[in-house]
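Visitor: prediction below, plus the sequence it came from.
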Amino acid sequence: MMPADSLDDGSPVVKEDRLWCDNGWTARVIKNQDDDGWAVEMLKDGESEPALVGPWTMGRDKKNPKPLDAGAFQTLVKTASEVLRRHEQHLYALLHKNITVSTEDGPVEVRLEIVPDDYEPHAILSAHDTLDAMLAEVRVSAAFKLDRRSAAAWVESGFLPPE
């Protein structure tokens, strides 16, 4: 049986006025750099940068921060998780694009998947029919611009590698 001050994975559970560590997250109340107030930062375990930094409420003495509590911590975890989820969705949208082109044989979905490699960034351009069967695939520059015109031109060329 694990001690009450650690989780099943062995990570410590800390519940102090200015520091909570639980469920893979750390909430830390810090001095606000921009003014005389306080801020709270949410850091996901294993990450070097906070997922969320926001203002924190002053305590009753109007000098010290309000202590963290279970309700505030859960709200902060939920908000920080949502920020990370939106960031992941935005990154996915930047790296994956698709456009459907009408042809005599039916619609063709043209997809561009950017591979952000530090040494050799590139993209994979592919075409798929309505049953998601791949019709063609070519490697292109990571800077390739997929739009309706370029997708249609690639399909009309018989899937020759774009220039």
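Guide: Sure thing, it's come through.

Visitor: from now on I want contacts and neighbour counts done on CA atoms only, so please keep to that.
Guide: Fine.

Visitor: next, count neighbours for Ser126.
Guide: Look at Ser126: counted by other Cα atoms under 10 Å, it has 22 neighbours.

Visitor: and it, what helix or strand is that in?
Guide: Per DSSP states H and E, Ser126 falls inside strand 122-128.

Visitor: which is the next helix or strand following that strand?
Guide: strand 134-141.

Visitor: contacting residues for the nearest residue to Ala142 once chain neighbours are set aside?
Guide: Distances taken as Cα to Cα, 6 or more residues apart in numbering place His122 nearest to Ala142, at 4.1 Å, with adjacent residues excluded. Contacts for His122 (Cα atoms under 8 Å, 6 or more residues apart in numbering) come out as 114-116, 139-143.

Visitor: could you rerun that using 10 Å?
Guide: For His122, the contact set (Cα atoms under 10 Å, 6 or more residues apart in numbering) comprises 113-116, 139-144.

Visitor: what ranges do the strands span in this protein?
Guide: 14-15, 19-22, 25-31, 38-44, 52-56, 96-103, 106-115, 122-128, 134-141 (DSSP state E).

Visitor: reformat those strands as CSV; add distance to Val77.
Guide: Output for the strands of the chain, formatted as CSV (distance: least, Cα to Cα, whole Å):
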stretch, distance to Val77
strand 14-15, 14
strand 19-22, 10
strand 25-31, 7
strand 38-44, 7
strand 52-56, 9
strand 96-103, 28
strand 106-115, 31
strand 122-128, 35
strand 134-141, 39
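
Visitor: adding another structure so you can compare the two:
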Amino acid sequence: MTSDAIDPAADLDPLDADAAVKEPRLWRDNGWTARVIKNEDDDGWAVAMLMDGEPEPALVGPWTMGRDKKNPKPLDAAAFNTLVKTAKEVVRRHEQALHALHHKSLTVNGPDGRIDVTLDIVADEYEPYAVLAATDAAGEPLAQVRVAAGFKLNTASAEAWIAADYRKPG
């Protein structure tokens, strides 16, 4: 990809950031910018979708050649709307994957019934850590402690924490 694939909004006037643009190779509307760019890896074209305020494109993918088989097909409303929908789905899936990576939960049997145990990793750039918490079957908090970001939550570690009266593990 060319370097302008990194910044699809490079040619846009920052003073006019909210203005809609509808050009054959550049569309901006509803918080998204689509830019058709030359694919340096081959003879084709690519399209980059950038959400307003984000430094990196949410989606970069191949773009259709025009009828002359040399230039890209121009962007239009239908294509732009499809690209926005696809880019939003990519962003949503990325957020879900990040959430799954940083939030774990399981249920164990405690002395007084079911206990839900969660581990929420706080990905601080300098001092990452995690919060280990327990709630009873009614959702009432039982305990919460700060643990190392690398703490492994599994049935054995949850049961051991409960058996130790919720004292900080390790």
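Guide: Alright, I've got the coordinates. Since the structure is predicted, the reported quantities are computational estimates derived from the model, not experimental observations.

Visitor: so what number do they get for TM-score?
Guide: Scored by TM-score structural alignment, normalised by the length of structure 1, the superposition of the two chains gives a TM-score of 0.92; 155 aligned residues with a Cα RMSD of 1.2 Å.

Visitor: follow-up on the earlier one: which of the contacts of His122 of structure 1 tops the neighbour count?
Guide: Neighbour max across those (other Cα under 10 Å) = Ile114, 22 neighbours.

Visitor: need the counterpart of that residue in structure 2.
Guide: Correspondence of Ile114 of structure 1 to structure 2, assessed by TM-score structural alignment: Ile121.

Visitor: distance of the aligned partner of Met42 of structure 1 in structure 2 relative to Gln96 of structure 2?
Guide: Residue pairing (TM-score structural alignment): Met42 of structure 1 is matched to Met49 of structure 2. Distance, Met49 of structure 2 to Gln96 of structure 2, by Cα to Cα, to the nearest Å: 20 Å.

Visitor: with Leu59 of structure 2 instead?
Guide: Counting by Cα to Cα, the gap from Leu59 of structure 2 to Gln96 of structure 2 is 16 Å.

Visitor: which helix in structure 2 runs the most residues?
Guide: Secondary structure of structure 2 per DSSP state H: the longest helix is helix 77-102.

Visitor: give the contact list for Glu41 of structure 1.
Guide: Contacts for Glu41 of structure 1 (Cα under 10 Å, 6+ apart) come out as 19, 26-30, 49-56, 76, 80.

Visitor: now the buried members of the residues you listed.
Guide: Buried by 16 or more other Cα atoms under 10 Å: 19, 26-30, 50-53, 56, 76, 80, out of those.

Visitor: how about those residues in a markdown table, adding distance to Ser157 of structure 1?
Guide: Output for the buried ones among the contacts of Glu41 of structure 1, formatted as a markdown table (distance: Cα to Cα, whole Å):
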| residue | distance to Ser157 of structure 1 |
| --- | --- |
| Leu19 | 61 |
| Thr26 | 54 |
| Ala27 | 55 |
| Arg28 | 57 |
| Val29 | 59 |
| Ile30 | 59 |
| Pro50 | 48 |
| Ala51 | 45 |
| Leu52 | 48 |
| Val53 | 50 |
| Trp56 | 59 |
| Leu76 | 52 |
| Ala80 | 47 |
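
Visitor: quick one on the thing from earlier: Met49 and Gln96 of structure 2: who's more crowded?
Guide: Under the neighbour definition other Cα under 10 Å, Met49 of structure 2 and Gln96 were set side by side, and Met49 has more, 28 against 12.

Visitor: need the counterpart of Ala136 of structure 1 in structure 2.
Guide: For Ala136 of structure 1, the aligned position in structure 2 is occupied by Ala143, per TM-score structural alignment.

Visitor: my error: substitute Glu104 of structure 1 in the last question.
Guide: Aligned by TM-score structural alignment, Glu104 of structure 1 pairs with Pro111 of structure 2.

Visitor: mind checking how far its match is from Gln144 of structure 2?
Guide: From Pro111 of structure 2 across to Gln144 of structure 2, the span is 18 Å (Cα to Cα).

Visitor: with Ala46 of structure 2 instead?
Guide: According to Cα to Cα, Ala46 of structure 2 and Gln144 of structure 2 sit 49 Å apart.

Visitor: the more surrounded of the two?
Guide: Using other Cα under 10 Å, the more surrounded residue of Ala46 of structure 2 and Gln144 is Ala46, with 20 against 17.
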